[in-house]
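K.L.:
Here is the input, now give the coordinates:
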Amino acid sequence: MTGNAYELWTPAHRADPRPVYARMQQEARVVRLVEPFQQMPFWLVSRYQDVVPLLRDDRLTKDPYKLSEQARAQFLRYTHDGLSRHMLFSDPPDHTRLRTLVSQAFTPRRGEALRSRVITLATELLEAAIARGSVDFIDAFAFPLPVIVITELLGLPPEDRGPFRAWTHAMLVPPADGNPEPVMAASRSFLRYFTTLLERRRAEPGDDLVSAMLAVEAQGDRLRPEELISMLLLLLVAGHETTVNLLGSGLLALLQHPEQRERLQADRKLVDSAVEEMLRYCSPVEMSTARFTVAPTEVCGQVIPAEEMVIAGLMSANHDPEVFADPKRFDVGRTPNKHVAFGLGIHFCLGAPLARLEAKVAFELLLERAPGVRLAVAPEQLEWRKTSLIRGVEQLPVSFN
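P.N.:
Below is the predicted model of the structure:
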């Protein structure tokens, strides 16, 4: 079924796309849409019972390099070739090899040391925000917390963090005029940055993930240069983007549901389930990354031609009334809560534990030190990010007074 009637990219629908998803679920199991920024056609699966098997469907490929040159050029025209050889664009055995190498870099010792560092950073950022009285929560807390954590894990110097936000934003939201140059310029900047960084780390290894990945490589599990750089980009971008939107949208959900905020304030043991409900209700990753048909393939009763893109609607699935009772309700104690916010299967988000840790620490601190935080503008004044890949507000003005 074509999806001309399902508009997801106007400001009104970016503010709340859930009514459109609800209509999709009732009318069709799979819908063909066209993403307006790149004029990219894709098939969207919206029901939970269909999204779950799709995320595990090995008939579809994640690797655009298995497609014809013409199809690959279409799908990757906004992607620099040197940055597209990571886990999300690969199938086994390459995916297994790449994920194993990265997993080996996340040692237990690093994990044990991480929680105390996240607490220290979150405390410093929140105290600074409270001292200012009124801040943009995204700029003052939700962005710097995960970006500092992931850049420290990677061993990137603090003075290098400045451009990352602009480069990431450009790559995630291609320009509406169809001009690829801003996207490609950001890609080239990342490529130059990581090429230089790897040269430095090979000469002077440190106690960081980049050095650990190079050490694993030195043991014989070699990565091609473009694979290593692509993986570093993926770790940097995925290592903070999901958490930025989880923190911002999660706080907004609490502010817009005062009864749930009071419930959480009264029972701090609900923080874990509250974070899971934020992941479901807010769905910081709105749609999965792409899968491709290699040959004509039946998906949800629809035969999709070869070399077309298929995407799982994660937010839609997380609001499916067949699975979640009263899905419009934000419930910090919801259980069970089998959301798909981090995906499923072999491509389940490697950074999910880190995102959960950062969110739990952040909201525990907010409940303790900023119980009176409030939204400083009317909700309808908030601007939502234009891309449908991720979901979050551009700014979140709050007051601590």
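
K.L.:
C-alpha from now on. contacts and neighbour counts both.
P.N.:
OK.

K.L.:
okay, now Glu199: neighbour count?
P.N.:
Burial measure for Glu199: 11 neighbouring residues, criterion other CA atoms under 10 Å.

K.L.:
That one and Leu98, how far apart?
P.N.:
Glu199 is 20 Å from Leu98, where distance means CA to CA, to the nearest Å.

K.L.:
Could you pull out the strands in the stretch 251-400 of the chain for me?
P.N.:
With DSSP state E, counting those that start in this stretch as the criterion, the stretch 251-400 of the chain has strands at 291-293, 297-299, 302-304, 309-312, 374-375, 397-399.

K.L.:
List the contacts of the second one.
P.N.:
Right, the one you point to is strand 297-299. For strand 297-299, contacts defined as CA atoms under 8 Å, 6 or more residues apart in numbering pick out 30, 59, 303-306.

K.L.:
where does the residue lying closest to Val20 once chain neighbours are set aside land in three-state SS?
P.N.:
In space, and not counting its chain neighbours, Val20 is closest to Tyr6: 6.3 Å by CA to CA, 6 or more residues apart in numbering. Following DSSP: H, G, I helix; E, B strand; the rest coil, Tyr6 is assigned to coil.

K.L.:
re earlier: quick check, nearest of the contacts of strand 297-299 to Leu396?
P.N.:
Using CA to CA, Val30 comes nearest to Leu396 of the contacts of strand 297-299, at 33.7 Å.

K.L.:
any idea which helix or strand carries the most centrally placed residue in the chain?
P.N.:
In the chain, the residue lying closest to the centroid (CA atoms, centre = their mean) is Thr242, at 3.5 Å. Here Thr242 sits within helix 225-256, counting by DSSP states H and E.

K.L.:
show me the contacts for the residue nearest to the centre of the chain.
P.N.:
By CA under 8 Å, 6+ apart, the contact set of Thr242 is 284-285, 355, 390.

K.L.:
try it again with 10 Å
P.N.:
146, 279, 283-285, 341-342, 351-352, 355, 390-392 (CA atoms under 10 Å, 6 or more residues apart in numbering).

K.L.:
Likewise for Val30?
P.N.:
By CA under 10 Å, 6+ apart, the contact set of Val30 is 1-3, 24, 43-47, 50, 299-302, 304, 310-313.

K.L.:
of these, buried ones?
P.N.:
Listed as buried from the contacts of Val30 are 3, 24, 43-47, 50, 299-300, 304, 310-313; burial here means 16 or more other CA atoms under 10 Å.

K.L.:
Can you add neighbour count and give the contacts of Thr242 back as CSV?
P.N.:
Formatted as CSV, the contacts of Thr242 follow (neighbours: other CA atoms under 10 Å):
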residue, neighbour count
Pro146, 26
Leu279, 27
Ser283, 29
Pro284, 27
Val285, 26
Ala341, 27
Phe342, 21
Gly351, 16
Ala352, 17
Ala355, 23
Ile390, 19
Arg391, 27
Gly392, 30
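
K.L.:
Next, the structure of the following sequence, for comparison with the previous one:
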Amino acid sequence: MTTTGSTARPYPFSPPDRLNLDPAYAEVRDGPLVRVRLAYGDDAWLVTRYQDVKTVLSDLRFSRAAAVRSDEPRARPLRMRPDVILSMDPPDHTRLRRLVAKAFTARRVAALHPRTEGIADRLVGEMLAAGAPADLVERFSVPLVIAVICELLGVPFEDRSRFRVWCEAIVATTAYTPGEVQEHTDALRAYVAELIELRRAEPADDLITGFVEARDDHDRLSEAEMVSLAMTLLITGQGATVSQIPNFVYALLIREGAWARLVADPDLIPAAVEELTRHVPLGEASDMARYALEDVELSGGTVRAGEAVIPFISVANRDPAVFDDPEEVVLDREYNPHLGFSHGVHHCLGAQLARQELRVALRVLTRRCPRLRFAVPEPELPWKTGSLARGLTALPVSW
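P.N.:
Just a heads-up that it's a prediction; the model follows:
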């Protein structure tokens, strides 16, 4: 194995700095694989080149299931359960993915579009009526995304404050103690189990009812898989997009003329969403390790059977071997094969829903708030700490 040294480097390399990537990642990407050590679990090889990351994400010689059976390298204290879809390899993963994919058809996502746009328009109207300044996180991003995922899954919207805290704790690194993380995880699991029992008694046109029918009528889901699947979709369905809406707005407002360009040409918004998905890092680092089932040759060196690898999508998305001017936000970028929604068998199930929410958010905000701006100096904006997710805890804006 060709390495930069036998001693594992602490990872992540530095605390998160807004939406900026540590310059060390570019140096790592241009060299051989680097051994890293996270807060918990085994050492791993950090994979950052675009083609290598694609290989790790799609080549079945790299296993998520093997990672869960091992002491997988991770930033969070709790290990992932084996009945979670993110922990599975085919054929178990294929069985669950096929079931969930039925809810994320183009038809169903398109059917949610008018509802999403209506909610977004109402929220902005209420924000404008209340007057500036307003927190775009609490007044717009959180209620929009949670309303959509609640409607899809069949989760009561009035419970949003409860499961938002639970979901934040589950992706925490140091913001919560390990005991608190376990407590919140158990609370969310119990809550989802209660919802499942409710849907058994009172079926509805939602995804949780679909899971119940698959479990009870067709025996395609175990009870534990059903609970874990609903939890995973609730966590991922609201967490990422809640963060990325204000992140995208921030990324546009700090670049001279970017917001005004979308105001003047809203047809650019779909391309802008793809570009911001490429450029804006979703997490402060990466985990979700894979273990090599056999020796695999990557461009940065050979990963031996039994070794862990961590693909970092955010760095791969700025690989100059694939993207022209990778450090720039090019709103009309034409060639953009980014990995922002992952790749391979674990490609994000809700990618089309997330794209739709992000497009609707930018379209409504640019239409109704053409002069949107920060209500406080940019350096004073508050950012999350102690969490895997990068994002603003608040985004005070004026218009």
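
K.L.:
Quantify their similarity with the TM-score.
P.N.:
TM-score for the superposed chains, counting by TM-score structural alignment, normalised by the length of the second structure: 0.89, backed by 392 aligned residues with a CA RMSD of 2.6 Å.

K.L.:
Please point out which of the contacts of Thr242 of the first structure the second structure shares.
P.N.:
Retained in the second structure by both residues aligned by TM-score structural alignment, their matches' CA atoms under 10 Å are the following of the contacts of Thr242 of the first structure: 146, 284-285, 355, 390-392.

K.L.:
still on that earlier bit, can you lay out the contacts of Thr242 of the first structure as CSV showing distance to Leu153 of the first structure?
P.N.:
Formatted as CSV, these follow (distance: CA to CA, whole Å):
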residue, distance to Leu153 of the first structure
Pro146, 10
Leu279, 24
Ser283, 25
Pro284, 22
Val285, 22
Ala341, 23
Phe342, 21
Gly351, 12
Ala352, 15
Ala355, 14
Ile390, 23
Arg391, 25
Gly392, 24
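
K.L.:
Could you list which of the residues you listed belong to helices?
P.N.:
Among the contacts of Thr242 of the first structure, the residues falling in helices (DSSP state H) are 146, 279, 352, 355.

K.L.:
Farthest pair within those?
P.N.:
Across these, no pair lies farther apart than Pro146 and Leu279, at 16.0 Å, counting by CA to CA.

K.L.:
Now do the same for Ile119 of the first structure: its match in the second structure.
P.N.:
Here Ile119 of the first structure is matched to Glu117 in the second structure, going by TM-score structural alignment.

K.L.:
Identify the residue spatially nearest to that match, adjacent ones excluded.
P.N.:
Val360 (6.0 Å).

K.L.:
What lines up with the one you found in the first structure?
P.N.:
Using TM-score structural alignment, Val360 of the second structure sits opposite Val361 in the first structure.

K.L.:
again, but for Ala260 of the second structure
P.N.:
Using TM-score structural alignment, Ala260 of the second structure lines up with Glu262 in the first structure.

K.L.:
wait, that match sits on Asp331?
P.N.:
No - applying CA atoms under 10 Å as the test, Glu262 of the first structure and Asp331 come out as separate, 11.8 Å apart.

K.L.:
need the strands for the stretch 101-250 of the second structure, in chain order.
P.N.:
With strands called from DSSP E, counting those that start in this stretch, the stretch 101-250 of the second structure shows them at 134-135.

K.L.:
For it, which segments count as helices?
P.N.:
With DSSP state H, counting those that start in this stretch, the ranges of helices along the stretch 101-250 of the second structure come out as 106-130, 136, 142-153, 160-170, 178-201, 207-216, 223-253.

K.L.:
What's the local residue count around the spatially closest residue to Arg368 of the second structure that is not a sequence neighbour?
P.N.:
Excluding its sequence neighbours, the residue lying closest to Arg368 of the second structure (CA to CA, 6+ apart) is Val124, at 7.5 Å. Look at Val124 of the second structure: counted by other CA under 10 Å, it has 19 neighbours.

K.L.:
wait, what's in contact with Val124 of the second structure?
P.N.:
130, 136, 139-140, 361, 364-365, 368-369.

K.L.:
try it again with 8 Å
P.N.:
Applying CA under 8 Å, 6+ apart, the residues near Val124 of the second structure are 139-140, 364-365, 368.

K.L.:
Most neighbours among these, which one?
P.N.:
Phe140 (24 neighbours).

K.L.:
Please name the nearest non-neighbouring residue to it.
P.N.:
Leu123 (5.9 Å).

K.L.:
what's the neighbour count on the one you found?
P.N.:
For Leu123 of the second structure, the neighbour count with other CA under 10 Å is 19.

K.L.:
show me the residues around it that make contact.
P.N.:
So Leu123 of the second structure contacts 139-140, 144 (CA under 8 Å, 6+ apart).

K.L.:
now Cys349 of the first structure
P.N.:
Shown in contact with Cys349 of the first structure (CA under 8 Å, 6+ apart): 342-343.

K.L.:
How much space separates it from Gly343 of the first structure?
P.N.:
7 Å.

K.L.:
cool, and Leu114 of the first structure?
P.N.:
Note on Leu114 of the first structure: its distance to Gly343 of the first structure, by CA to CA, is 24 Å.

K.L.:
Next: Thr196 of the first structure.
P.N.:
Plainly put, Thr196 of the first structure is 33 Å away from Gly343 of the first structure if you go by CA to CA.

K.L.:
Which residue of those two possesses the greater neighbour count?
P.N.:
Each of Thr196 of the first structure and Gly343 has its neighbours counted (other CA under 10 Å); Gly343 has more, 21 against 11.

K.L.:
Make sure that one is actually in contact with Thr289.
P.N.:
No - between Gly343 of the first structure and Thr289 there is no contact under CA atoms under 8 Å: 9.7 Å.

K.L.:
hey, what's in contact with both of these two?
P.N.:
Common neighbours of Gly343 of the first structure and Thr289, using CA under 8 Å, 6+ apart, do not exist here.

K.L.:
what separates stretch 234-250 of the second structure from the chain centre, distance-wise?
P.N.:
How far stretch 234-250 of the second structure lies from its chain's middle: 7 Å, per CA atoms, centre = their mean, to the nearest Å.
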